[in-house]
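# dropping the sequence and predicted coords here.
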Amino acid sequence: MQETVVVTEADSREGRSVATALLQDGGFKLTAALKDLSGPDAVQLQTAGADTILQDPRNLSSLEAALSVAQKCVVITTTDFQDPDPLKREIWQGYWLADSCKKQNVGHVIFLGQHHVHRKYGFPARHMDAKASINDYMTEIKLPKTEIISPFYFENFLYTFKPIAAGHDVYKLALPMGDTALDGISLAQIGSIVASVLKNPHCWIGKSCSLSADRLLLHEYAATLSQLLHPKQFQDARVSVRSFVGSYRGPGARDLGNMFEFWKKGSQRMNRAMTAELCPELQTFHMWVSENKEQLRRALEDA
C-alpha cells in the first residue's frame, strides 16, 4: 500500500524537485500543497497523478486536513525578502507546520533546514536563521524528523548567480568565496535524496544530513565551465562580500552576502559520503555542466 506524503511549498524550486522525484518513484501517494492551484506547476502535478491542495497562510484548514491522513510530510519553507519581517513570517509558518504534524501524528517529517548564522557569528542570514530556528522547534517538540541541509545549488548559475558578461565570450563568477572551497549539489537531485530518506525512515529519523556532491574553489568552478562551454571563458571575479552586497540587484542582498561569509568561515561541514549513499547517481559539477550545456548557453545569452 502506498504511503501518503504531503509536500509543502510544492511550487518552490525545492518543492518541484521533491514532488517530481516522488511521482517518478511511484511508491508514494503525493499530496502537493501549492500557493496557486491554477498555475502550470499545479496542472503538471495533477496530470502526473498528484493530489493538489491550496497552501494559503490565511486559511490552512485544507493543509491540516491533508496532514490528518498522511503518513509522512516533507516540510519546505521559503523566505519572502519582500515581507516586512521575513524572518518572523517564515518561522511562524514553520512552527505551524511542525505543530500540525505533531497534532496529526505524522510518522516521519523531513525538513529542508539550514545552519544557524546569527547565533554563531552575530550577523543575520534570515533565510538560514529562520530554518535553523524551525528545526530547533521540531526537535524540541520531538517530531520524528530528518533534517536535510543543502549547500549551494549548481542551478544558481542559471538564475540567481548567473555569470556576469565581462567582454566577448568572457564571464565572471561574482561569488564572494575568496580562497574557500564551496560545496555544491544539483537541485534536481534533492528530490531523489528525499525519496531515499522517506523509504528508509529507520536509518534516518533523528539525523541531520548535510549534503554535498562536489567541493571546489571558485576558480575551479570557472575552469570547469570554460572547459565545457568553450570558446566561452570564465573567471573568478574575486569580489568581497561588501562588493557583492553593493552590486546584487535582488532583495535580501545582505542576507546572501552573510551566507557566503558564513561559508567562508569554514562552517559548511557537508558530508559527500553520506550524500552518495543517499543518491548513488550523484552528479559532480563537471557532470552537471556536461548535462546542462545548452541550458547554460541560453542563460548566458539572456544575461
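Okay, I see it.
# going by C-alpha atoms from here, please, whenever you check contacts or count neighbours.
Will do.
# which one is Ile53 nearest to, not counting chain neighbours?
The shortest distance from Ile53 to any non-neighbouring residue, by C-alpha to C-alpha, 6 or more residues apart in numbering, is to Ala33 (4.9 Å).
# secondary structure class for that neighbour?
strand (DSSP: H, G, I helix; E, B strand; the rest coil).
# that one touches Pro57, doesn't it?
No - with contact defined as C-alpha atoms under 8 Å, Ala33 does not count as touching Pro57 (11.4 Å).
# those two: who's more crowded?
It is Ala33, of Ala33 and Pro57, that has more neighbours when counted by other C-alpha atoms under 10 Å, with 24 against 13.
# in space, what's closest to Asp56 - neighbours in sequence excluded?
Lys35 (6.3 Å).
# put this next to the previous one:
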Amino acid sequence: MASPKVVVVFGATGRQGGSVARALVKDGQFTVRAITRHGDSEKAKELEKEGCDVVVADLDDKPSVVEAMRGAYGVFLVTNYWEDMDEEREFIEGKNAVDAAIECGIEHLVYSGLEDAKELCGYSVPCFDGKGRVEEYIRSCGLPYTIVRLSFYMGNVFNYFVPKKQEDGSFHLEIPMEGHPLYMVCVREVGPIIVCIFGDPGEYAGRTLGLSSEQLTVDEMAQQMTECLGVEVNNGNVPLSEFCKLNIPGIDVYCAMFKYFQSDLYKRDIELTRKLNPEWSTFREWLARNKEALLAAMNQ
C-alpha cells in the first residue's frame, strides 16, 4: 500500500495554517509537514503531538523552504503582511515559496491570497496588494494551483473591534462599514475546505475561490450580539472618515481596507463556501461558542 502523500503547511502555528494542518491530519488522506520558524515553541509541540511532522523553515530563506518541500505532493501557503507590515517582503516570501515549489515538483499549491485591490480600484490596500502580486506570480508560472481568498475574521471583534462600553452600560460596535454588509468567516474553520481542495484537484485546480460563511451589516451583527450575549449592543455608526483619525498602528492600511470592503468590487461566494464546508459557523454560532470570552474582553 502506498504511503499517504505529503502536504507541506506553512504558518502551521497560526490560525489559518493550524486549522489546515489539523484538518488534514484528521482527514487521514495526507501526511502533514507543518512548517514553523520556531520548532521548540509550545504550538509546534502541540502540532507534533497531534500527528504533524514539524519542520523548521523560513520563507525569507529560500534554501530552507526548498528542503522543507522536498518529496511533497502539495503545499498550503499563507503569507503574513501584518507581521512587519511590509508589502514587498510579503511578495518576496511568497515568490520564494512558489519558486521552491516549482523546483521541488509540487503537484498542487493552495495559496491563501487576496486580490490586488490597487489593480481593481486604483488605490493601494497594502495588506491585499502583496498577496495579489503573489497570486499573479503563481498564475504566470504554470504550477498547478488553487487560490482561496478569505474575508473579515469574526475573531476581529476580540481586538480593534471589540464593542466599547458606554456610560449607560450598553456597548457600541464600531466597524466603519457605513451601512454596507460585510463578508465574514471563522478563520479557525478553514481547514476542511482546504482538505476538499487537495482531495479533488480536478475540480479546484486553476480556480480562485472567494470564501465567506455569510454577509451581515453592522446593525445585524449588533442585533445578534445583543441576542446571544445578553447585553445591549448597538451599531456605533462610525464613519470611515472618523475611524481613519484613530491613533493605532496600521490605521492607514485599515482605512484603505474598509474603503475596499464597502465597494462593489469586493466579492465572496457564500454558496460555494457552504458547499465546501457546510459546517462553517455563522456569526450567531460563533458568538454562542465564544460568549464568555467575548463578554470578558468587552468588560475589561
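Yep, it's here. Since this is a predicted model, take the numbers as computed values, not measurements.
# report the TM-score for the pair.
Remark: TM-score between the superposed chains equals 0.94 [TM-score structural alignment, normalised by the length of structure 2]; 298 aligned residues with a C-alpha RMSD of 1.6 Å.
# report the contact partners of the residue nearest to Asp56 of structure 1.
Glu9, Asp11, Leu54, Gln55, Asp56 (C-alpha atoms under 8 Å, 6 or more residues apart in numbering).
# conserved subset of these in structure 2?
Among the contacts of Lys35 of structure 1, the contacts conserved in structure 2 (both residues aligned by TM-score structural alignment, their matches' C-alpha atoms under 8 Å) are Leu54, Gln55, Asp56.
# out of those, who's nearest Gly206 of structure 1?
Gln55 (26.9 Å; C-alpha to C-alpha).
# please say which position in structure 2 that closest one maps to.
Per TM-score structural alignment, the equivalent position to Gln55 of structure 1 in structure 2 is Ala57.
# so what's the residue count around its match?
So Ala57 of structure 2, with other C-alpha under 10 Å, has 22 neighbours.
# neighbouring contacts of stretch 113-127 of structure 2?
78, 81-82, 85, 87, 128-135, 147-150, 253, 256-257, 260, 265.
# buried subset of the residues you listed as a PyMOL selection?
Selecting only the buried entries of those in PyMOL, with 16 or more other C-alpha atoms under 10 Å as the criterion:
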select buried, resi 78+81+87+128+129+130+131+132+133+134+135+147+148+149+150+253+256+257+260
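# now the strands for the stretch 101-250 of structure 2?
Under the criterion DSSP state E, counting those that start in this stretch, strands of the stretch 101-250 of structure 2 are mapped to 108-113, 145-149, 152-153, 164-165, 171-173, 182-185, 208-210, 214-216, 233-235.
# Serialize the ones you listed to CSV and add fields for distance to Thr282 of structure 2.
CSV is the format used below for those (distance: least, C-alpha to C-alpha, whole Å):
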stretch, distance to Thr282 of structure 2
strand 108-113, 21
strand 145-149, 18
strand 152-153, 12
strand 164-165, 23
strand 171-173, 18
strand 182-185, 8
strand 208-210, 16
strand 214-216, 7
strand 233-235, 18
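# next, the contact list for Glu83 of structure 2, please.
Per C-alpha under 8 Å, 6+ apart, neighbours of Glu83 of structure 2: none.
# from Gln262 of structure 2, how far off is it?
25 Å (C-alpha to C-alpha, to the nearest Å).
# can you check Leu59 of structure 2 too?
Going from Leu59 of structure 2 to Gln262 of structure 2 by C-alpha to C-alpha gives 33 Å.
# ok, Ala293 of structure 2 next?
Distance from Ala293 of structure 2 to Gln262 of structure 2, by C-alpha to C-alpha: 29 Å.
# neighbour count winner among those two?
Gln262 (17 against 11).
# just give the nearest non-adjacent residue to Thr273 of structure 2, would you?
Leu211 (5.4 Å).
# how close does that neighbour sit to Ala97 of structure 2?
Counting by C-alpha to C-alpha, the gap from Leu211 of structure 2 to Ala97 of structure 2 is 23 Å.
# which of these two has more neighbours?
Each of Leu211 of structure 2 and Ala97 has its neighbours counted (other C-alpha under 10 Å); Ala97 has more, 29 against 24.
# who's in contact with the residue sitting nearest the centre point of structure 1?
In structure 1, the centroid-proximal residue (C-alpha atoms, centre = their mean) is Glu14; its distance is 5.0 Å. By C-alpha under 8 Å, 6+ apart, the contact set of Glu14 of structure 1 is Ile76, Leu187, Ile190, Gly191.
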